[in-house]
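Visitor: coords below, sequence missing:
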C-alpha cells in the first residue's frame, strides 16, 4: 500500500533514493558527530538519522549549476539599473553580479551543500538514476522533520573549535527561466526585508568585503534551487545548508573522484531525557516509508530492510516493495 501523502506541490513525505550502502549509513544512529546533539549523560539509541549534503559545485551535471548562476547574474545586472530599486541596493547588485560568473563556480567564496528528494517513492527514472538501477531503496522522510528539526553538523577546526549546528533549509526546485527569475525575485525581496540590509549596502571601503561576502552567501541559495526545464519531470526538492571555507568539511570517494559534503542530522529532538526523546519520536517519526526497489532479490531485501529499521529503533512495518518492473 502506498503511503505517499499530499500532492506534488505540498507533499507531507519526501523520498531520498539511494543504494544499500547509502540506506545503512543514513539510519546508523552511532555516527560520531551526533554526540553534540544530546546531553553527555544520555544513553541509548535515538531516531535521528543523518544525510550527506554534497557541495553543489560537484553535482553530477555541472550545466545545471551554470544555468542558475547565469540566470542570477543576468537578473542582478538588470536590477542594478532598475529605477524602482533603491540606489543602495542597485549599487550592491552591480557590485556582486560579476562574482556570479557561470564558469567560475569553483572560485566561489562560500559554497552550498544540498541533498535531493522526490515527491514520489516509486519512480522508474529515480531507480535508474539514483539507486543503482536494481537493489535500491527510497527512504520516505517526514517533511515536517526535514523542514523544522534538521541541522547541519560541522567538523572541528581544531579541538574545542567546532562550527555550530545550523538550521537547514528545505525548498522545492523550480524549472526554467521564468520560474527561476520568480524564485530569484522572491529571494531578493526576502533579503531586502532582513536586518542585514545596512551591512549589505555598506559601500565604505573597510566594510565592502564583508558586505560582498554576506550578499553572495544570501544570493547563492537561490542558485541551489534553479534547474533547466529539461529536468522538470523530476519534481525535485532540496535540503541545503551553507558553508564557509574557513571550516573543514568531510570528503568522500565516488566513481568520478572526490566529493566534499556536510552531515545533516534529520528530525533532531532537543529534549533532556530519554523518555522525552522517545515521546518526541513517537509523535514525529523520522522514517514514515521505505520502498525496496525492483531487483531479483526484492523479497529478501524487504525482510533485510525491516531488520535494519528494527535494529536502529525505527518502525519496521513501514517497509514495502516497489511496484515497478525493472528488467
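Guide: Received the coordinates, thanks. Model, not experiment: these values are computed from the prediction.
Visitor: Please count neighbours and contacts with C-alpha atoms only from this point.
Guide: OK.
Visitor: I'd say residue 224 and residue 112 touch.
Guide: Yes: when contacts are counted by Cα atoms under 8 Å, residue 224 is listed as touching residue 112 (7.2 Å).
Visitor: higher neighbour count, those two?
Guide: The residue with more neighbours, out of residue 224 and residue 112 and counting by other Cα atoms under 10 Å, is residue 224; that gives 25 against 22.
Visitor: element containing residue 320, please.
Guide: Taking DSSP states H and E as the criterion, residue 320 maps to strand 319-321.
Visitor: which residues are common contacts for residue 224 and residue 112?
Guide: Common neighbours of residue 224 and residue 112, using Cα atoms under 8 Å, 6 or more residues apart in numbering, are residue 56.
Visitor: still on that earlier bit, elements contacting the strand holding residue 320?
Guide: For strand 319-321, the packing partners by 3 or more Cα pairs under 8 Å, 6 or more residues apart in numbering; DSSP states H and E come out as strand 287-292, helix 298-311.
Visitor: Let me know which of these is tucked in deepest.
Guide: A comparison of these by mean neighbour count, using mean count of other Cα atoms under 10 Å, puts strand 287-292 on top with a mean of 26.
Visitor: Which neighbouring elements make contact with that one?
Guide: Under the contact definition 3+ Cα pairs under 8 Å, 6+ apart, strand 287-292 sits against strand 137-142, helix 298-311, strand 319-321.
Visitor: out of the ones you listed, nearest to residue 121?
Guide: The stretch from these with the least distance to residue 121 (Cα to Cα) is strand 137-142; that distance is 5.8 Å.
Visitor: about what we covered before: make TSV out of the helices and strands packed on strand 319-321 and add distance to residue 25.
Guide: Listed next are the helices and strands packed on strand 319-321 as TSV, based on distance: least, Cα to Cα, whole Å:
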stretch	distance to residue 25
strand 287-292	14
helix 298-311	11
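Visitor: measure stretch 134-149 end to end?
Guide: Using Cα to Cα, to the nearest Å, the end-to-end distance of stretch 134-149 comes out at 32 Å.
Visitor: sorry, that was for stretch 310-321
Guide: Counting by Cα to Cα, the terminal residues of stretch 310-321 are separated by 17 Å.
Visitor: what's near enough to touch the residue nearest to the spatial centre of the chain?
Guide: Nearest to the mean C-alpha position of the chain, counting by Cα atoms, centre = their mean, stands residue 239 at 2.2 Å. Neighbouring residues of residue 239 by Cα under 8 Å, 6+ apart: 53, 114-117, 146, 168-171.
Visitor: dropping in the other structure now:
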C-alpha cells in the first residue's frame, strides 16, 4: 500500500509547475558545514524547533477515527478502527528525520530566525536534482500541506487504505503496527498549520530509521543530544545540486559577499551564483 499512497500523495500535493529551485536557510556555521562536508543534517522530527507540529497529523487521525468508530455499521469494523486507534498511540517515537526548504529564498520571517546579526544564508538547490539524490538515500521531497480540507482528504484516504489492507489480509498486530508506522511517517512531516503557509515549505523526509542506520548520528543540543541523519547533497557521480546562495541582510553586505565568494572558490564551487537579499538589515529580536 505504500507505493499506492506515495502515488496518491504525488498526484494530490505535488505542484503541476514546481519551482526550479528551493532554499535552505542557515547560519554561518551551517553554511560552512554544509559546503565543506557536502552534507545536510536532517533532524529527527521530535527535536524540531516546534516539536508539536508533527502531532497535527495524529490529532487529525484521532478525530477522524473517533468519528468513524461512532458511526461504524458493524462490530467488526468498529473493532478494527479501535485497533488502529490503539496502534497510533504507540508509535510516536519513530526515527524519521527531515530537512526544511522554502520556495522563497528571500523571506523576512526566515531571516529573523537564521539571519540575526547579519549571519544568515539561503542555499538554493535545484529541485529536480535534489529529488533524485533523495531517492538514492531513501528520502522523499514533498511540499508541505497547509490547506485544512486537503489535510482531511489525505488523512481519510490513509484510513481508507488501512481498512482495505487490514480487511483483505489477516495480519498480525505487529504487521498492522508496522504498516501504520511507515505510512503515518510519510504523511505526518508534511502537514502543517495553515498559519505557516507564508513559508511555502518543502520537506526532505527519511524512511523510518533506527539508531543503527548508516548516517545516523547525534549532535549537541540546548537540553539534550539531538539525533540527526547525515544527508549527502551529492549524487552517485559526486555532483551536488547547489545552484545559488543568497546572502542575508547584513550591515557589511559587500564584505559578506566577497568572503563567501572566496570560500566557494576554495570548495570548487565558483560556478554557484551569489545573490544579495533585498531586505534591509535590522537587529531583529
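Guide: Cool, got the structure. All of these numbers come straight from a predicted model, not from anything done at the bench.
Visitor: Quick check: TM-score for this pair?
Guide: Comparing the chains after superposition, counting by TM-score structural alignment, normalised by the length of structure 2, produces a TM-score of 0.79; 265 aligned residues with a Cα RMSD of 3.2 Å.
Visitor: re earlier: the helices and strands packed on strand 287-292 of structure 1 into JSON lines, with extra columns for distance to residue 72 of structure 1?
Guide: Supplementary listing: those in JSON lines, determined by distance: least, Cα to Cα, whole Å:
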{"stretch": "strand 137-142", "distance to residue 72 of structure 1": "31"}
{"stretch": "helix 298-311", "distance to residue 72 of structure 1": "42"}
{"stretch": "strand 319-321", "distance to residue 72 of structure 1": "41"}
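Visitor: Tell me which of the ones you listed approaches residue 157 of structure 1 most closely.
Guide: Closest to residue 157 of structure 1 of these is strand 137-142 (Cα to Cα; 31.1 Å).
Visitor: and for the following helix or strand past that closest one, what span of structure 2 is it aligned with?
Guide: Toward the C-terminal end, the helix or strand that comes next after strand 137-142 of structure 1 (DSSP H and E) is helix 143-148. The counterpart of helix 143-148 of structure 1 in structure 2, counting by TM-score structural alignment, spans residues 127-132.
Visitor: mean per-residue distance, the matching stretch to structure 1?
Guide: Superposed on structure 1, stretch 127-132 of structure 2 shows a mean distance to its aligned partners of 1.2 Å (mean Cα distance after the TM-score superposition for structure 1).
Visitor: what's the answer for stretch 148-161 of structure 2, then?
Guide: Here stretch 148-161 of structure 2, set against structure 1 after superposition, deviates by a mean of 3.7 Å using mean Cα distance after the TM-score superposition for structure 1.
Visitor: wait, what's in contact with the aligned partner of residue 151 of structure 2 in structure 1?
Guide: Residue 151 of structure 2 maps onto residue 180 in structure 1, with residues paired by TM-score structural alignment. By Cα under 8 Å, 6+ apart, the residues touching residue 180 of structure 1 are 68, 71, 174, 226-227.
Visitor: cool, residue 131 of structure 1 as well?
Guide: Residue 131 of structure 1 sits next to 17-19, 137-138 when contact means Cα under 8 Å, 6+ apart.
Visitor: and if you look at residue 218 of structure 1?
Guide: Counting by Cα under 8 Å, 6+ apart, residue 218 of structure 1 makes contact with residue 191.
Visitor: Distance check, it against residue 189 of structure 1.
Guide: In this structure, residue 218 of structure 1 lies at 12 Å from residue 189 of structure 1, with Cα to Cα as the measure.
Visitor: got the buried residues for stretch 83-94 of structure 2?
Guide: Of the residues in stretch 83-94 of structure 2, 84-85, 87-88, 94 count as buried by neighbour count, 16 or more other Cα atoms under 10 Å.
Visitor: same question, stretch 61-79 of structure 1
Guide: Within stretch 61-79 of structure 1, the residues that count as buried by 16+ other Cα under 10 Å are 64-77, 79.
Visitor: Could you do stretch 79-86 of structure 1 as well?
Guide: Across stretch 79-86 of structure 1, burial judged by 16+ other Cα under 10 Å covers 79-80.
Visitor: can you check stretch 243-258 of structure 1 too?
Guide: Under the neighbour-count rule (16+ other Cα under 10 Å), stretch 243-258 of structure 1 has 243, 248-249 buried.
Visitor: quick one: the longest strand along structure 2 aligns where in structure 1?
Guide: Scanning structure 2 for the strand with the most residues, using DSSP state E, yields strand 225-232. The counterpart of strand 225-232 of structure 2 in structure 1, counting by TM-score structural alignment, spans residues 258-265.
Visitor: Which residue, other than its chain neighbours, is closest to residue 240 of structure 1?
Guide: Counting by Cα to Cα, 6 or more residues apart in numbering, residue 240 of structure 1 lies nearest to residue 114, which is 4.1 Å off, once chain neighbours are set aside.
Visitor: The one you found: neighbour count?
Guide: As a measure of burial, residue 114 of structure 1 has 26 neighbours, counting by other Cα under 10 Å.
Visitor: In which helix or strand does it reside?
Guide: Per DSSP H and E: residue 114 of structure 1 is located in strand 110-118.
Visitor: Over to residue 82 of structure 2?
Guide: Under DSSP H and E, the secondary-structure element containing residue 82 of structure 2 is helix 75-88.
Visitor: Return the list of helices and strands in contact with that helix.
Guide: helix 56-71, helix 173-187.
Visitor: If we use 6 Å, what do you get?
Guide: Taking 3 or more Cα pairs under 6 Å, 6 or more residues apart in numbering; DSSP states H and E as the contact definition, helix 75-88 of structure 2 has no neighbouring helices or strands.
Visitor: Next one: residue 145 of structure 1 from residue 304 of structure 1, what distance?
Guide: Spatial separation of residue 145 of structure 1 from residue 304 of structure 1 under the definition Cα to Cα is 25 Å.
Visitor: tally of neighbours for residue 40 of structure 2?
Guide: Around residue 40 of structure 2 there are 20 other residues, counting by other Cα under 10 Å.
Visitor: do the same with residue 147 of structure 1
Guide: 17.
Visitor: swap in the one 10 residues further on?
Guide: The number of residues packed near residue 157 of structure 1 is 13, by other Cα under 10 Å.
Visitor: name the element it belongs to?
Guide: Counting by DSSP H and E, the element that carries residue 157 of structure 1 is strand 156-158.
Visitor: ok, now residue 129 of structure 1?
Guide: Under the criterion DSSP H and E, the helix or strand holding residue 129 of structure 1 is helix 124-130.
Visitor: Where in structure 2 does that helix fall?
Guide: Mapping helix 124-130 of structure 1 onto structure 2 (TM-score structural alignment) gives residues 108-114.
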